[in-house]
Structure formats: C-alpha cells, structure tokens
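K.L.:
Need coordinates for the below:
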Amino acid sequence: MTQRLLIGRCLSALATALIPTTLTLAVLRITDDGGALGIVLASEMVPLLLLLPVGGVLADRIRPELVALLADLVRCLSQAVIAVELLLGVHRLLDLALLSALSGAAISFGSPAVPRMVVAVVPSQDRLRMNTRIGVATSLSAVVAPALAGTITVAAGPGWAVALTAVLFACSALTLGGIRTRAPDRGGQDATSSFGRDVAEGWREIRARPWFLACVLGHGVWHLVAGVFLTLGPVMAVQELGGEASWALIVQSGTAGMVLGVFAAPRLPIRRPLAVVQAGAACYLLPMAALAAGSSLWVMTSAYFVAMFGLGLLSPLWETVVADEVPEHALGRVRSFDHLISFASRPFGLATAAPLAAVTGVTALALIGGALVAAANLAAILLLGKPSKASSGPDPDRKHAPSSQ
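P.N.:
A predicted model of the protein is given here:
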C-alpha cells in the first residue's frame, strides 16, 4: 500500500505541475492579453479557497482514498475536455476558465485527504521517510513539468500536453483509489452532525494547539513574502543582474536547495523538528535582504539556495509532526485550514508586490518583507512546547523528534 501511495502521489504531483505551463501556453495561443491569462489562472484559485473547509469536513467523514479518487477523476475530466477542444481547434477562454474552476474545486477536496491517507497507510515511524519521498517527487515535478510541457507544446501543440496531464490524473486516480483504509474514526462525534458543527470542531482542535496556529500563520507570512520576491526578483535579475538567464540561475539554485533540504530532513540529528521548521521558513529573510541591498548575482543565488533549503527541511518535518500530533478524526479539517492560509497568501503577495513597491520602493518593501517573515516564524518558536491543557501532548516539538537515519 505504501508503494501504491508513493506512485500515486508522484503521478498526481507531475500532473499538477504540468497544468500552469500547459494552460498558459494554451491561452497565449488564443490571445496575448495578460488580463485574460490572469482571469483563467485565477479561475482555479477562487473555488479552491471557497471550498477548502468543505473538503476538510469531507476528508474526515469518508475514506480518504475515495476522496482522492474522485478529485483526480474530476481533474482528469477537466483536462480531457480542454485537450479535446484544443485538438479540435476550439479556442474559448470561457471554457478554459470554467474548466479551471472545476479543477480548483477538485483540489479543495483532494488536498485535505492526502495527509489522512498517509496516516492511514504509513506507520508512525515511517512517515517522515514517506513524506520525504513525496516531497522529493513534488520538487522534481516542479522542475521537470515546465520543460516537458514546453517541449510537447512546441512539437505537437498544447492540446497534446493537456492530454498527457489528463492521462496522468487518470493513472493517479486508479492508483490511489486502489488503496484500502479503515472506516474513518469520528472521535466519538455523531455521524449525522452538521457541516457547521464539524467545522467548529475542527477549529477547536486548532485552538487547542497554539503552536499549530502560530506556525501556520508564520507559514502564511512566508507565502506572502515569497509572492513579493517572485514578483520583484525577476525584474531585478533582468534589469540589473544580466538578463533572463540570471533569473533562471536563481530559480534553479532554489530548486536544488529545496531538493537537498528534503533529502536532509530525515538524515540530520534533529531534536526539535518544529523549531527547525520555523527557522527554515525564517531563512527567507536572506533573499529579501539581498534584494533590498541590490546584491550581486552570486549573493542572490546563494541566498535563495539557503532559503529554499530551509523550505525543503520544513515540508517533510511539518507534515510528519502535524500527522502525529493532530487526532486522525480531525486531521482533514485541521489541514484544510493550513492549506487555506497557504493558498490564499501567495496570490495576495503576487498581486500586491508591484503596487506596494511603487509606493514604498523596492528596498523598503524587501526589508519589511524580510523582517516580517523572520519575526513571524521565529516568534512561533516561543510557543513550541507550550500547548494548552486540551492539547494532545506535553511537547509537540520534542515528542516526535526524528532521529538521524
């Protein structure tokens, strides 16, 4: 079952990573209007944010493999329809926007189900290793997918790239859908309880763990600041550091750092995993400081490498500790809140970076962003090991510290 879970997550990660590039190239074949492209890309985000709480409740009510199966089948269907339209020469932006919205709705249900599936299938002592493997697959997919989508689009057209995405989602659905888990433990809660009551219960689980809320808010600031950097960084690279190749080098260094961080997470003798998680997020101060200082290409590249290495450490450690500390019957709802903060913060940073920079200047905005990401994440460390009486354990940072492997 663990092998099936890993293969399914790899297929889904690659398919998900293909979508932004294939969709962008498909829209650009229709129009060069940047506003139209923005609308199509945003169409996925709106239902995703609105339906995440519903997805969290559903993930805690029924078997997670069924949710993953349906979510990936819906995404397969949406991509298949887009592929057919493009291959037939039908180019309607409205169709692309509506089908992207359908895909976003599917993500809102599938995302909270994945942590529950890992908990249901993988023994506690093996979860860090599994989360590491999933993290590596996700990181590599982010590198491979744009090149793969671009190559197929140039050689055969965007319709075939979208068709490949649909096939990958179909394979992922069949793989994950074949996993068998036990019926969800409702934690003594009435099986006929209302949606509102389920959401309230999930929020109580979050409030009972101040360390979780503090960490998630810190991660939200990370995503916000990352959106700012990913908007202003390319402009600086093109104008002051040697052109587009310079930004490509910075991005590639970040990818390498993230993959190395994911590999290192289960192998380092970490005694306080949540402290490492928050320190890793705080490392995003470095590229923001480099941006503010107008640093050289190599300084910027090195700073981004370290920041993304911190993200690589963060991902598997966070997934593992939260899965161990949050009761399984509430994990879907708790993680849906986590995903909601993350998914909402990055687009907000991307959207506001340029207007804010026009008012404050790039230097001031970068310094403020760097200070915020460091302060929010390092301050969360103060709450580690101090859960409320309702929390499930005396010290979430020490109780499940991974050993060196």
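K.L.:
When you work out contacts or count neighbours from here on, use the C-alpha atoms and nothing else.
P.N.:
Noted.
K.L.:
what sits against the nearest residue to Leu383 once chain neighbours are set aside?
P.N.:
Among residues not flanking Leu383 along the chain, Trp211 sits closest, at 5.3 Å (CA to CA, 6 or more residues apart in numbering). For Trp211, the contact set (CA atoms under 8 Å, 6 or more residues apart in numbering) comprises 380-381, 383-387.
K.L.:
Could you do Arg127 as well?
P.N.:
118-119, 320.
K.L.:
Which one (most neighbours) among those?
P.N.:
Neighbour counts for these, by other CA atoms under 10 Å, peak at Thr320, which reaches 26 neighbours.
K.L.:
Sequence B follows; please return its structure for comparison with A:
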Amino acid sequence: MATPTPTPATADEPAGRPAVPLWTRDFRYYFTARLVSLLGDAMLPVALMYGVVSLGYGASGVGYVLASQMLPLAVFVLFGGVLADRFTPRRMMIGADALRLLVQGCAAASFAVGHPPLWLLMGLAALSGTATAAFQPGVASVVPQVAVDLQRANATLRIAEAIATMGGPTLAALLLAVGDVATVLALDAGTFAVSGLCLLMLRLAPVPRPARKASTWRNLVEGWHEFRSRTWLWAVIVVWVVNGLVAFGPIRPVTTVLVTGAYGAAGLGAVWTAFGAGNVLGGLLGVRLRPARPLAAGATAMLVWALMPLSNALALPLWGRAACFAAGGAAWAFWSVMWATSVQSHVPGEVLNRVYAYDVAGSLIAFPAGQALAGPVSELLGARTAQTASAVVATASFVVLLLVRAVRTLPRADRPRPAAAPAPEPADA
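P.N.:
Here you go, the predicted structure:
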C-alpha cells in the first residue's frame, strides 16, 4: 500500500494542540460557504411561510409546502451519499448549490410577477429538498479534509449555525418589512451562489472512492453494512427516531401554540432567540471541552434538553422558559459537536458519505411525523400533558443510550480512521 501524503486531515498533531491553525485557506472557504448557506436556510422558512399564508393558502398550504421539501430529502439522501462517495462530495455540493440557486430564483420570480399556484410552490420545494439530499452527505466528510482538529472545527461550524439560526429569521423579517417575499427569496438564491463559489475554491486532496463499476444498490448495501456494524451509530439513530416522533418533532409547533397564546409573537421570538444563544454557548463548550468519551458526554448533556418541553408542561413564566430553552440549546449544540466528531473520526473516509446519509435519513424520517402528530396529540391529551410526555421520553431515552456499552465507552479519536486500501484517483479538481 502506498503511503498517503499527509494532508490537514492526516498530518501528525502535537499533543494537546493542532499541528496547524484552524483557519487555513480551505477551512476559511468552507466556513464561509456554510455560514452563508445556513443564513439563507434560516431566512427561507420565514419568507416562505409568510408568502404562502399571504397568498391565502393557510396553515394547510404551509404544511404541504414544508412536507414537499422534507419528503424528497428523506427519500433521496441515501442516494446522495452513494453519489458523493462516487463523484466526491464537493462536486455534489456544488451541483446542489447550483440547482438550489435556480430553484430559489424561480420561486422569487414567481412571487415577483404574480400569484404563484400552490402546486408550483410545492414542486419547487420538492426540487429544493432533492438538491439538499445531494448536498447534505458531504457536510460531514469535507470537514476532515479541511481541518486537523475535528472537534474544534465542528464546534466552530456549530457556532456559525447558531448565529445564522438567530440572525436569519430577524433579517428575513426586516426585509419583509421594507420589501417583499420575492426580495428575500432572491437573496436566499444568492447565498447558494456564494456557497458554490467558495466550495469551488477548495483545494482538496484525493480521497478513496468505491469502484465505479459497482452498482448503486451494492454501494447502498455496503453503506448499510458499515452503518449496522457500529452499535454506537445505530443506537443513536434509534433514539433519534423515537425522540423525533415524541419530543424533537413536536417541540416547535407545541411551543408556538403555548408561548404565543400566553405571551404573543414577541414571547415566542424571545424563547427561540434564547435557544439560539444556547447553541452558541454549546458550540463554545465544544471548543473548550475534550472529553475522553465524547458520545457519553454528549448524551449526558442531552438530558438537559428535556428542560425545554418540561418548561412548557409546567407553564413557567417567560423568563423561566427562555432559560430552559437556552440550556436546551447549549445541550443540543454540544451533543452535535460530539456526535459529528465521533462519526468523522471513527468511520473510514471511503464510506463516510454513505454512512452519514443513513444517519441523516434516520434522524430526519421521524421529524415530519412528529410535527404532523403534534397538533392531534395535543388536542387529545392537552398540550401541557403532551409536553410532559416529551420530557419523560427524552430523559428516559438518553438514560437508555448511556446504558449501551458501545456508546458509553466509545473513545475519543482526534483523527479520521485511515482508509484500508486507497485507490489511485486524480486530485479533486
């Protein structure tokens, strides 16, 4: 086997500190691509939901459009993982950004020139979801190629996501106040152009790829075997599916009903702003803290997340709910850093995109169902009772996760696991 040329993902590291600074040329471009793209993603729901309602399609129309985007993402993300391993994630991500630029440009034009029909908005949302399915698998596998210190890089990206999550809706609201839906959608389209250009500027070393003659089905099966063979990996996804149905999925719609009813739109904004601020804190903790058992530390932190539905169940005053949502946001971000770093460092690079695609599909599949069931279940049991159940299930599921030996004992690994037999490939141009 030829000795691979050291790259930012494989170079030796002095103990306790990265061999090179985090902010290398490639990481700066990748960080910019993610920050701008995430900012656009955070703006889009506000503009789209406002636009759909203003057209007279009501809450059902909003649900149809959001479902039209989520369903293709959940269905096609596995194929996105196969194609990313075959053609490199960067090419897939650039292509996805180009498609989303076109889709959001068409959506902006449809609002600018008239009254777009619901079927058109649903179709554009479906194309956007399909493009996201092609983009998402590469998010995990590019990080080891642009950064030495995976945990620090993931934490920094998580902070950027938190900032975008807080700033995006506010920016969208300001633009809607002085402009219209078409303006926000056009700006969102521009974020994908910036993201694609930044990704195009990356200089990545060649990575092992599966044999091109292998069928898509065989590649999917290989990815499934890699996913299934890691108990810590599928155990986390099982817990995520359960919580997606009972806790993570319902939290936003039920919080909207309970907080808006008591404190109005300003109260709802305060609660979710606190959650975003907690995300920033969790990202900063991810930079500083380096537990020897990252998944165990992350799962322990997620016990704090249960404070979010519990605060709704107890009908705490606004400041109390905001504090609980801030704590839950910090736990969520810290877990995300521990999880992403564990996956990137324990899964071989040649199958990482496919394994991560199974991760995304499993994580997302229950969220729409949980969101859809939140209303009927809340009407049947009462919203506060349903949130009590969410808090109990979330707490119990993460306790169970900590009882899984493979999760509890998974060691820290600061560098990606080397590929078994790298195949000669031309550099990713």
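K.L.:
what about the residue mapped onto Glu379 of the second structure from the first structure, neighbour count?
P.N.:
In the first structure, the residue matched to Glu379 of the second structure (TM-score structural alignment) is Ala358. Each residue near Ala358 of the first structure was counted by other CA under 10 Å, and the total is 10.
K.L.:
And Ala358 of the first structure, how far from Gly294 of the first structure?
P.N.:
Ala358 of the first structure sits at a distance of 17 Å from Gly294 of the first structure (criterion: CA to CA, to the nearest Å).
K.L.:
returning to that earlier point: can you name every helix or strand that the strand or helix carrying the match of Glu379 of the second structure contacts?
P.N.:
Using DSSP states H and E, Ala358 of the first structure sits in helix 331-360. In this structure, helix 331-360 of the first structure packs against helix 34-61, helix 93-121, helix 195-207, helix 210-240, with contacts taken as 3 or more CA pairs under 8 Å, 6 or more residues apart in numbering; DSSP states H and E.
K.L.:
Including distance to Ala68 of the first structure, could the ones you listed go into CSV?
P.N.:
Below are those laid out as CSV (distance: least, CA to CA, whole Å):
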stretch, distance to Ala68 of the first structure
helix 34-61, 9
helix 93-121, 5
helix 195-207, 20
helix 210-240, 24
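K.L.:
which one is Phe212 of the first structure nearest to, not counting chain neighbours?
P.N.:
Nearest one to Phe212 of the first structure, counting by CA to CA, 6+ apart, is Ile206 at 6.7 Å.
K.L.:
Give the equivalent position in the second structure for that neighbour.
P.N.:
By TM-score structural alignment, Ile206 of the first structure lines up with Phe227.
K.L.:
Pull the number of nearby residues for its match.
P.N.:
22.
K.L.:
Hmm, it is touching Val236, no?
P.N.:
No. At 11.3 Å, Phe227 of the second structure and Val236 do not qualify as touching, with contact defined as CA atoms under 8 Å.
K.L.:
residues shared between the contacts of these two?
P.N.:
Contacts common to Phe227 of the second structure and Val236, judged by CA under 8 Å, 6+ apart, are absent.
K.L.:
re the thing from before, how much space between the residue nearest to Phe212 of the first structure and Thr153 of the first structure?
P.N.:
44 Å.
K.L.:
go on, Asp95 of the first structure?
P.N.:
For Asp95 of the first structure relative to Thr153 of the first structure (CA to CA), the value is 20 Å.
K.L.:
about what we covered before: mind checking the helices and strands packed on helix 331-360 of the first structure for the one nearest to Ala344 of the first structure?
P.N.:
helix 34-61 (7.0 Å; CA to CA).
K.L.:
With respect to Arg182 of the first structure, which of the helices and strands packed on helix 331-360 of the first structure lies nearest?
P.N.:
helix 93-121 (7.5 Å).
K.L.:
Read off where that closest one ends up in the second structure.
P.N.:
Against the second structure, helix 93-121 of the first structure falls on residues 118-146 (TM-score structural alignment).
K.L.:
got the buried residues for the matching stretch?
P.N.:
Buried residues in stretch 118-146 of the second structure, counted by 16 or more other CA atoms under 10 Å: 118, 121-122, 124-146.
K.L.:
Translate Pro47 of the first structure into the numbering of the second structure.
P.N.:
Checking TM-score structural alignment: Pro47 of the first structure goes with Pro72.
K.L.:
burial count for that match?
P.N.:
19.
K.L.:
My guess is it contacts Ala126. True?
P.N.:
Yes. At 6.1 Å, Pro72 of the second structure and Ala126 qualify as touching, with contact defined as CA under 8 Å.
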